[in-house]
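In: Can you look at this prediction? I've put the sequence above it.
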Amino acid sequence: MPAFEHAPNITELLREHARTRPDQEAVTLVRDLDRADGATTLTYQRLDAEARRVGAWLQERFPAGERILLLYPVGVDFVVGFFGCLYAGMIAVPAPLPGQYPHQRRRVQAIARDAGVRAVFTDSTHVAAVTEWAGAEGLDAVPVLATDVAGEGDPGAWRMPPTPRDTLLLLQYTSGSTGEPKGVMVSHHNLLHNVASFQRALGFTDRTRFGGWIPLYHDMGLMAQLLPALFLGSACVLMTPNAFVMRPHLWLRMIDKHDIGYSAAPNFAFELCRRRVSDAQLAGLDLSRWEFAANGSEPVQASTLRAFAERFAAAGFRESALCPCYGMAEATVFVSGRAHRAPVVRRVAAELLERHEYRPATDGQQARELVSCGVPEGYDVRVVDPTTREPLRPDRIGEIWLRGDSVSRGYWNNPVATAANFGAVTADGDAGYLRTGDLGLVHEGEVYVTGRIKEMLIAHGRNLYPQDIEHEVRAQHPELATRFGAVFTVSPPDEEESVVVTHEVKGRFDTEAFRQLASRIKVSVSREFGIRVGGVVLLKPGSVQRTTSGKIQRAAMRRLFLANALPALHEELDAQVLQARQSQPGEPPPGLGAMRGPGEEEFVG
């Protein structure tokens, strides 16, 4: 049993670490790997003192339970602000910095208003921009504090508030792939239970050093990387997402130099590294101590896992370090995973998969690869027909339902969405489940995720998963590699659905080259999936809309397409797709328009 699992609350757990290991490194921000002064570190004693200082500032002004918006770049100041909220009994509301694009600024405004925040925390570098944003969005009555400014708050004035384990400490905002942001209510108990389940599933210990570049407003960065390290009394080493996106090899160098055993990232990051890290950058890397390379937050691709392991074997990376995981904010973060083994990949019959049946592919049969996301830990899992709510027999694909102490109590101030997703009851009366909205199955005790219910494509009477098509066109066309795409269907009234492929493209092309690429994409999809593509839209990098957790917003992309609001470099649309656009003039999703989308910038913050 993890030593921290039954701590009274997270505040007392961190205070205990400050007493028993005061001078031990807690969190480090790396700015420059090559300079002796290129990092900032907080010890457990210093983190505790800073959290008490910020907590005292809050206690002087607000009653316990108020919501505090955290708008920071990746760094130690976020960690201080977050724990300052916990120490004061407040509810932290992490969000990305407002950014320069209107949709980014409006998203943060929507979070602030939904949560009813009483103060905004940031750092001295960004306080002017955040204050300007707050005024422009009608939040000028909400105080903005740069928590890294000396003299704000007296740590000696702090008092421990009553904090039972069911006390809310966090609103983790998620919009999924569609819809407005919803604040998942996370308690001390949820987090302690979830990190303990995560530790049991993977096997990391207090000797495992954690680190990575995922933003701390992201559930993977906060609850599946920073907090496990601090709960264990270990250390977490951070670098900025911008540094990773610009120079992916720096992530791997940081893992080597700082002796990191656990680092997590979405699938695209592993793909980016294996394509962009040069032989010269690979030389001298030692990745043999990277024991837990967690891959999650977006569909895990078997081809990426194989290629990454092969590419970095020369640096001592072991295939058994790869840990495909499944999780979601509504279940705190972690649901399933397994470590210390090569990834388990099943080749399944593509035709049966379309009928929601799992069966191994035979020789010569068209196949799809499904990656196991490991064994669920700390949950009851049912696979249920999403329409009838009938539990399904083994190896049938349905909606994944979860029950356990990591499951949140619901969405903040949103009883309708809470009732729709939490406390679900199966047709045979089994109650208390979270409806994940994910399609998948449990095979031999392991979770396989096949897609999202709302994003399933129905084309020519067949059920297809959009991420399979997106992955296949990237794999076959180098011009699309490492970029993002969104596949969806449209139709005129009373007509069959037509498939539209939108995808970012890298490089410079003339009209003829674009035309040939679009033609090759159509041929690839027809050959691999047996369906006709009615439209191809090639986009500049950064155009595909994604949530802050990295999920493709396919419904938003479809609405932008119908509104003719995508920044297209090249379009090839057949008559039926053109008719669909003309007959269903869509309105851009709220806060979106003809603009550059977030793309990787969602991770850059």
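Out: Looks like it arrived, so ask away.
In: contacts and neighbour counts: CA atoms only from here.
Out: Noted.
In: Tell me where the stretch 151-300 of the chain has helices.
Out: For the stretch 151-300 of the chain, the helices defined by DSSP state H, counting those that start in this stretch cover 188-202, 219-221, 227-232, 241-246, 249-257, 267-276, 279-282.
In: same thing with the stretch 501-605 of the chain?
Out: 511-529, 554-562, 575-583, 601-604.
In: Of those, flag the one that's most buried.
Out: helix 554-562 (a mean of 23; mean count of other CA atoms under 10 Å).
In: ok, residues contacting it?
Out: 177-178, 455, 486-490, 544-545, 566, 580-582, 584-589, 593-594 (CA atoms under 8 Å, 6 or more residues apart in numbering).
In: From these, which land in strands?
Out: 486-490 (DSSP state E).
In: returning to that earlier point: output the helices of the stretch 501-605 of the chain in JSON lines, with distance to residue 42 appended to each entry.
Out: Formatted as JSON lines, these follow (distance: least, CA to CA, whole Å):
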{"stretch": "helix 511-529", "distance to residue 42": "50"}
{"stretch": "helix 554-562", "distance to residue 42": "41"}
{"stretch": "helix 575-583", "distance to residue 42": "55"}
{"stretch": "helix 601-604", "distance to residue 42": "23"}
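In: Figure out which of these is closest to residue 38.
Out: helix 601-604 (19.8 Å; CA to CA).
In: Just give me how far that closest one sits from the chain centre.
Out: 11 Å (CA atoms, centre = their mean, to the nearest Å).
In: Show me what it is packed up against.
Out: Using 3 or more CA pairs under 8 Å, 6 or more residues apart in numbering; DSSP states H and E, the elements in contact with helix 601-604 are helix 241-246.
In: Flag every buried residue along the helix it packs on.
Out: The neighbour-count check on helix 241-246 (16 or more other CA atoms under 10 Å) flags 241-245 as buried.
In: one more structure, for comparison:
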Amino acid sequence: MVDLPHATDAAAVIREHALTTPERTAVILVDDVERTDGDTRWSYAQLDAEARKIGSWLRARYPVGTRVLLLYPTGFDFAAAYVGCLYAGVAAVPAPLPGRYRHEQARVTGIARNAAVSAALTDAENLPEVQAWVDGEGLTGTRVLATDSAGLADPGESWTPEELDQQSLAMLQYTSGSTGDPKGVTLTHGNLLHNVDSQRRAFAMGAGTRLGGWIPHYHDMGLLGQILPALLLGGTCVLMRSSAFLKRPHHWLQVIDKYGIHLSAAPNFAYELCCSRVSDEQLAGLDLSRWRVAVNGSEPIDTAVLDAFAKRFAPAGLRDDVLCPCYGMAESTVFVSGVAFRKAVVTTVDVDRLRENRFVPAESGADLVGCGVPSDCDLLIVDPGTGEPLQPGGIGEIWLRGPSIGTAYWGDTPATERAFVQGGYLRTGDLGTLFDGELYVTGRLAETVTVYGHHLYPQDIERRLREHHPELGSVGAAFTVPLARSGAEPEDVLVVTHEVTGRPAEDVLRRLADGIKETVDREFGIPVGGVALLRRGAVRRTTSGKIQRVAMRGLFLDGELSPMYADYGQPVTDALGAWRTSRSARDR
């Protein structure tokens, strides 16, 4: 096996696999897992041939380090374009297709402008849409190419990838934008090689290992946690479309079964969805005994979901040590911590001490999931205000340092200076602690709810409400808004927005809103200033399923939620009026 930490660059490793094991399957695309002919496959030789065409075209036109936007649906064309960028020494910028909705297009436009891309690569099917988006957004100078129909010349076997090193820029991985605008993390070839090697050792992977699932390729968990590890290790990546999973969650599990997948990753909500929507008949047809690592990450991990999933799919051969809570982020390439082949470590902590940012084990209270032992990076738990390390048991901001950590946000010096601090540490913006060597992540600094001196995590409020009110859907967002009071400092008040199942009558919604306020007051001891009950799909989420509470707060303040039912107290109504007046003044 290639010694990844000491390889010159990622392109050289993939090229080596193409030369030494050309017939080995690199990528499998599953169109319909229920059909015997429902997939197509590319060998390493095929992937290399297509990547060399794209790499040759790019290198003839753009210097090393040029940013190239990749806009593809799930499939081979993205894999070829990504590897082609590595071969040419240009920086790949994976992003979702612009889509139909304005907020989706705005995200991609922001990425393209921030990265100052020179070209946008796509496939023939999406070429008209991408070209129209480029023209409509005025992205002058951005050349659009459909790599599957452009008749790219074969450069010949004598053509070799650009000579690079571990310090060479490999790509810009944009953050999910769960707490703000997406930022492009600069990742080098060294970052990619080191992080994949960390995953290899953590999850016992090697040549021939199969990874895959439904996570989009423009998300770090999909690309850097599944596709790239397969290609760098000489394994196989099995891809299915996200829409196929969302329509039929059992298809994900069928793919894992049929293709003998060793590792597949997903956010917490995906495991919850499988528990609720996979029927007994579908379960009876599954054999999950070969699934060894089920990564759960990217959003808060619910112990109840871990337990429910393990119990639900045990009859299908799922082992009790398969579920693997992990911690990671785009700024760390993807993976920070996680321990495979053991049952999830859960610690019950005192709720009152937790609200005081103290981690105190107790016989009863809140159950928190351990996310493994960070082994390939330096990790500090610090006071987010002072940057001083906390004593054991203190909950503070997680700081990271190591060879997998990116060095900057592209084109955003202020954000870089805030996040990448002295000593080479990254301020993650996540809150957590180390207990018995295990990392526990408790929430996001930007999302912490503070009302009348109470420090709460919004996901705890949302989860408790769903436990007491089954009429609620699976997604909600709790946040605070400022109330300006004359002669006093502004105070914050809690607002709860939540999706509702079905279309209940107004009197049912009114009683539900009253129940939400009563539950929060009883369970957490704080009043609710406003409740907005929403239709399914109205709560904004990232591509990986993270709830965008900061974005929801902005939509609430701007009056753009269109709730099915709203119950706002007078202070919240006054605050909304003041906010919109000040916004109008700013706009003028």
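Out: That came through fine. Computed from a predicted structure; not experimentally measured.
In: What would you report as the TM-score here?
Out: Taking TM-score structural alignment, normalised by the length of the second structure as the basis, the two superposed chains have a TM-score of 0.95; 580 aligned residues with a CA RMSD of 1.8 Å.
In: on that earlier part again, nearest to residue 509 of the first structure, of the buried residues of helix 241-246 of the first structure?
Out: Checking those one by one against residue 509 of the first structure (CA to CA), the nearest turns out to be residue 245, at 23.4 Å.
In: Could I get the helices of the stretch 151-300 of the first structure in TSV, plus columns for distance to residue 109 of the first structure?
Out: Listed next are those as TSV, based on distance: least, CA to CA, whole Å:
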stretch	distance to residue 109 of the first structure
helix 188-202	26
helix 219-221	19
helix 227-232	26
helix 241-246	22
helix 249-257	31
helix 267-276	28
helix 279-282	41
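In: hang on, the earlier thing: go through the buried residues of helix 241-246 of the first structure and say which is closest to residue 289 of the first structure.
Out: So of those, ranked by how close each gets to residue 289 of the first structure (CA to CA), first place is residue 244, at 20.0 Å.
In: show me the contacts for the closest one.
Out: 213, 250-251.
In: do residue 169 of the second structure as well
Out: Counting by CA under 8 Å, 6+ apart, residue 169 of the second structure touches 65, 89-91, 186-189.
In: quick one: which two of those residues are the most distant?
Out: Farthest pair in the contacts of residue 169 of the second structure, by CA to CA: 89 and 186, 13.9 Å.
In: Pick out whichever of the two has more residues nearby.
Out: Remark: of residue 89 of the second structure and residue 186, residue 89 carries more neighbours, 30 against 23, as counted by other CA atoms under 10 Å.
In: measure the closest residue to that one other than its chain neighbours to residue 54 of the second structure for me?
Out: Spatial nearest neighbour of residue 89 of the second structure, excluding adjacent residues (CA to CA, 6 or more residues apart in numbering): residue 64 at 4.9 Å. According to CA to CA, to the nearest Å, residue 64 of the second structure and residue 54 of the second structure sit 14 Å apart.
In: Among these two, which residue is more densely surrounded?
Out: residue 54 (27 against 18).
In: That one and residue 152 touch, don't they?
Out: Yes. Residue 54 of the second structure is in contact with residue 152 according to CA atoms under 8 Å; the separation is 7.1 Å.
In: related to what we said a few turns ago, could you dump the contacts of residue 169 of the second structure into a markdown table and include distance to residue 227 of the second structure?
Out: Converted to a markdown table, the contacts of residue 169 of the second structure look like this (distance: CA to CA, whole Å):
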| residue | distance to residue 227 of the second structure |
| --- | --- |
| 65 | 22 |
| 89 | 19 |
| 90 | 19 |
| 91 | 17 |
| 186 | 19 |
| 187 | 16 |
| 188 | 17 |
| 189 | 15 |
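In: Restricted to strands, list the residues you listed.
Out: Going by DSSP E, the strands hold 91, 186-188 from the contacts of residue 169 of the second structure.
In: Could I have the buried ones of those residues as PyMOL selection syntax?
Out: In PyMOL, a selection of the buried entries from these looks like this (16+ other CA under 10 Å):
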select buried, resi 91+186+187+188
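In: Residue 311 of the second structure: which of the ones in strands among the contacts of residue 169 of the second structure is nearest?
Out: Taking those together and measuring to residue 311 of the second structure by CA to CA, the closest member is residue 187, at 39.0 Å.
In: Residue in the first structure paired with the closest one?
Out: Residue correspondence to the first structure (TM-score structural alignment): residue 187 of the second structure is matched to residue 186.
In: Spit out the contact partners of its match.
Out: 168-172, 332, 408-409.
In: so what's the residue nearest to it when sequence neighbours are not counted up against?
Out: Nearest non-adjacent residue to residue 186 of the first structure, counting by CA to CA, 6+ apart: residue 170, 5.2 Å away. Counting by CA under 8 Å, 6+ apart, residue 170 of the first structure makes contact with 91-93, 184-187.
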